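Trainee: the following comprises the amino acid sequence and a computationally predicted model.
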Amino acid sequence: MNPPGTSRQELLQAFDALLQPARFKDYGPNGLQVEGRARIRKIVSGVTASRALIEAAIAAQADAIFVHHGLFWRGQDGTVTGWMKQRLALLLAHDINLLAYHLPLDAHPELGNNAQLALQLGLTARGRFGEQELGFIGARADGGSFADAAALAGHLEKVLNRPVVHIGCAQSAIKNIAWCTGGAQGYFEAAIAAGADAFITGEISEPQAHYAREMDVAFIACGHHASERYGAPAVAAHVAAQLGLAHQFIDIDNPA
């Protein structure tokens, strides 16, 4: 008789089959970042592999943690000190697997961060744009439009329950909306080229404010974490149901 749960390898294969990480040129490793116990019964999902999430997953008796932002990124110095040592020590001491998928989780057409943010906001995508086609462009699912950029910003604030940064002078109706979650402010010019009346992402940098004012296209920054809260639990819940595992989403609040 097989023990309950699924194997680490079966879990990894399920996530890889769904998210297809080999298709992406990314900023860090996708997949299994820290090896834990061989059998998985419960997955905890979250946005970032912070110490707070790891501690919460330990309390929830997780065998695996699934996140968007893992521990390892291009350009790190490779030392295991400070916060890195603390996080790794907890994972290793409690034998918990850490799986992280960055751009593949943004890009999945139904369960990814962009698709799930659209679901929350009542948007429907009709196309993709930008590097590796990570950006989505579409319109309201009900076929309507927003009266102006301020109305769209107010809608985001209501849905996400947090203030947003709204830049741009667009006073006319907003029909074509582009979005790309997280730190995708660099996609703004590609969104303008794709015909967007407004662009939604998580963060804004200095140049984008000028582009928004000069091009009369609204730029709305709704928070990196706030824009990426929905993909990880959607993907983890899907894989957990597929493999007969327990799943719990733990949201560690982050104002950024």
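Mentor: Perfect, thanks for sending it. Numbers count the residues shown, from 1 in each chain.
Trainee: going forward, measure contacts and count neighbours with C-alpha atoms only.
Mentor: OK.
Trainee: the stretch 51-200 of the chain: strands as residue ranges?
Mentor: Shown for the stretch 51-200 of the chain, the strands assigned by DSSP state E, counting those that start in this stretch span residues 64-69, 97-100, 123-129, 135-140, 165-167, 177-179, 198-201.
Trainee: the longest one packs against which elements?
Mentor: On a contact count with 3 or more CA pairs under 8 Å, 6 or more residues apart in numbering; DSSP states H and E, strand 123-129 meets strand 135-140.
Trainee: before we move on, the earlier item: out of the strands of the stretch 51-200 of the chain, flag the one nearest Pro207.
Mentor: For the strands of the stretch 51-200 of the chain, the distance to Pro207 is smallest for strand 165-167, at 11.4 Å, taking CA to CA.
Trainee: got another, please set it beside the one above:
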Amino acid sequence: MTGYEEQGYLYLENFFSEAEIVTIEKILNKFHEKWLKDNASYYEKGLLNSHGLTSGNYLNEEEKTVLFQFISQDKLQEIIRTVFSETPIFLNTQLFFDPKNSEQKNYWHRDIQYTGMSVEEQKIAICNQDVVHFRIPMRKESGIELIPKTHREWDLSEEFEVRNSLNGAVPSDGLQRGKVIELDRGDVLVFSANMIHRGIYGQNRFSLDVLFCDNIPQMRNFIDSNNYPSKEILENLDNTELFGL
């Protein structure tokens, strides 16, 4: 599991057994069905992900416990130790699915561009802080296209123009350095949210993303404690330092 620091991602095939996927799949489906019912208008307008699976009332305490046990298991902790130099902190969960409109275009982005930081601030931040996605597909999908090494390196001029819709470019344009990583059920793709990337729609994708970040004040500002385990759930978890607010 080497290469993350240099490339900004790790791709591990057949990381989870079928039994491990089935355990959380039912919970994810339940959450998604309820979310779609309550957020139909947003889905109609193009929304293609949800978040906060471990907060709110869509899941009961038992289901949240199973999800947190999955998130904090030793198997994932081994990867976390490879990716982070110090123990990170849990940030959130997300589900990614296809947009309702099959013609909707995907878009190159860095997650950090949505934080309100200036470009100069972003250039500095990608060198000293990280948010990491653990993408776990429930079915075979077209995956993610990313630009290796951009978790620590800034855009080439063409990439910046595409990502920011400048000089006639649009975020769905192709980029020369893009690398597509197709995913299948049981795989896990670990990638830095800092890097330039885009999801590839189609194949009725349905993926769980678990997000961890550096345990530093700048990152803790983005944490919603409602996503965190209750004291009762915490007693049933391993690696509880991941939730040490």
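Mentor: Yep, it's here. Just so you know, these numbers come straight off a predicted model, no measurement behind them.
Trainee: give me the TM-score for these two chains.
Mentor: The TM-score (TM-score structural alignment, normalised by the length of structure 2) is 0.24; 100 aligned residues with a CA RMSD of 5.8 Å.
Trainee: nearest to Gln242 of structure 1, of the strands of the stretch 51-200 of structure 1?
Mentor: Ranking the strands of the stretch 51-200 of structure 1 by proximity to Gln242 of structure 1 (CA to CA) places strand 64-69 first, at 15.3 Å.
Trainee: from Phe96 of structure 2, how far out is Phe206 of structure 2?
Mentor: Counting by CA to CA, to the nearest Å, the separation of Phe206 of structure 2 from Phe96 of structure 2 is 6 Å.
Trainee: how close does the residue nearest to Gly231 of structure 1 when sequence neighbours are not counted sit to Ala241 of structure 1?
Mentor: Nearest residue to Gly231 of structure 1, sequence neighbours excluded (CA to CA, 6 or more residues apart in numbering): Asn113, at 4.1 Å. In this view, Asn113 of structure 1 and Ala241 of structure 1 are 19 Å apart by CA to CA.
Trainee: okay, these two: which has more neighbours?
Mentor: Between Asn113 of structure 1 and Ala241, Asn113 has the larger neighbour count (other CA atoms under 10 Å), namely 30 against 12.
Trainee: isn't that one up against Leu103?
Mentor: No. Asn113 of structure 1 is beyond contact range of Leu103, at 9.4 Å (criterion: CA atoms under 8 Å).
Trainee: what is the strand or helix carrying His247 of structure 1 packed up against?
Mentor: His247 of structure 1 is part of strand 246-249, with elements assigned from DSSP states H and E. Packing partners of strand 246-249 of structure 1 (3+ CA pairs under 8 Å, 6+ apart): strand 42-48, helix 231-243.
Trainee: out of these, flag the one nearest Glu214 of structure 1.
Mentor: So among those, helix 231-243 is nearest, using CA to CA, at 32.9 Å.
Trainee: just the helices in structure 2 please.
Mentor: Applying DSSP state H to structure 2 gives helices spanning 4-7, 18-38, 40-44, 61-71, 74-83, 119-125, 157-163, 217-220, 231-234.
Trainee: let me have those in TSV, extended by mean neighbour count and distance to Glu145 of structure 2.
Mentor: Shown next, in TSV, are the helices of structure 2 (neighbours: other CA atoms under 10 Å; distance: least, CA to CA, whole Å):
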stretch	mean neighbour count	distance to Glu145 of structure 2
helix 4-7	16	13
helix 18-38	14	23
helix 40-44	13	23
helix 61-71	18	24
helix 74-83	15	20
helix 119-125	13	21
helix 157-163	18	13
helix 217-220	12	25
helix 231-234	12	35
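Trainee: will you turn those into TSV that also has distance to His51 of structure 2?
Mentor: TSV is the format used below for the helices of structure 2 (distance: least, CA to CA, whole Å):
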stretch	distance to His51 of structure 2
helix 4-7	25
helix 18-38	10
helix 40-44	13
helix 61-71	14
helix 74-83	20
helix 119-125	24
helix 157-163	23
helix 217-220	17
helix 231-234	20
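Trainee: out of those helices, which comes closest to Val132 of structure 2?
Mentor: Going by CA to CA, the one of the helices of structure 2 nearest Val132 of structure 2 is helix 74-83, 8.5 Å.
Trainee: okay, the angle between that closest one and helix 61-71?
Mentor: In terms of direction (axes from the mean of the first three to the mean of the last three CA atoms, to 10 degrees), helix 74-83 of structure 2 departs from helix 61-71 by 50 degrees.
Trainee: elements contacting helix 74-83 of structure 2?
Mentor: helix 4-7.
Trainee: which other helices and strands contact the helix it packs on?
Mentor: helix 74-83.
Trainee: distance of Ile43 of structure 1 relative to Ile54 of structure 1?
Mentor: For Ile43 of structure 1, the distance to Ile54 of structure 1 - CA to CA - is 12 Å.
Trainee: so these two - more neighbours on which side?
Mentor: Using other CA under 10 Å as the criterion, Ile43 of structure 1 and Ile54 rank with Ile43 on top: 28 against 25.
Trainee: if I look at Thr54 of structure 1, how far off is Gly46 of structure 1?
Mentor: Just so we're on the same page, residue 54 of structure 1 is Ile rather than Thr. For Ile54 of structure 1, the distance to Gly46 of structure 1 - CA to CA - is 9 Å.
Trainee: no no, Ser7 of structure 1
Mentor: Taken as CA to CA, the span from Ser7 of structure 1 to Gly46 of structure 1 is 21 Å.
Trainee: more neighbours, these two?
Mentor: Using other CA under 10 Å as the criterion, Ser7 of structure 1 and Gly46 rank with Gly46 on top: 28 against 16.
Trainee: if I look at the more buried one, how far off is Ile167 of structure 1?
Mentor: Distance from Gly46 of structure 1 to Ile167 of structure 1, by CA to CA: 30 Å.
Trainee: now swap in Gln120 of structure 1 and tell me
Mentor: Taking CA to CA, one finds Gln120 of structure 1 at 22 Å from Ile167 of structure 1.
Trainee: so which of those two has more stuff around it?
Mentor: The residue with more neighbours, out of Gln120 of structure 1 and Ile167, is Ile167; 23 against 12, by other CA under 10 Å.
Trainee: tell me which residues touch the more buried one, please.
Mentor: By CA atoms under 8 Å, 6 or more residues apart in numbering, the residues touching Ile167 of structure 1 are Ala209, Ala212, Arg213, Ala218, Phe219, Ile220.
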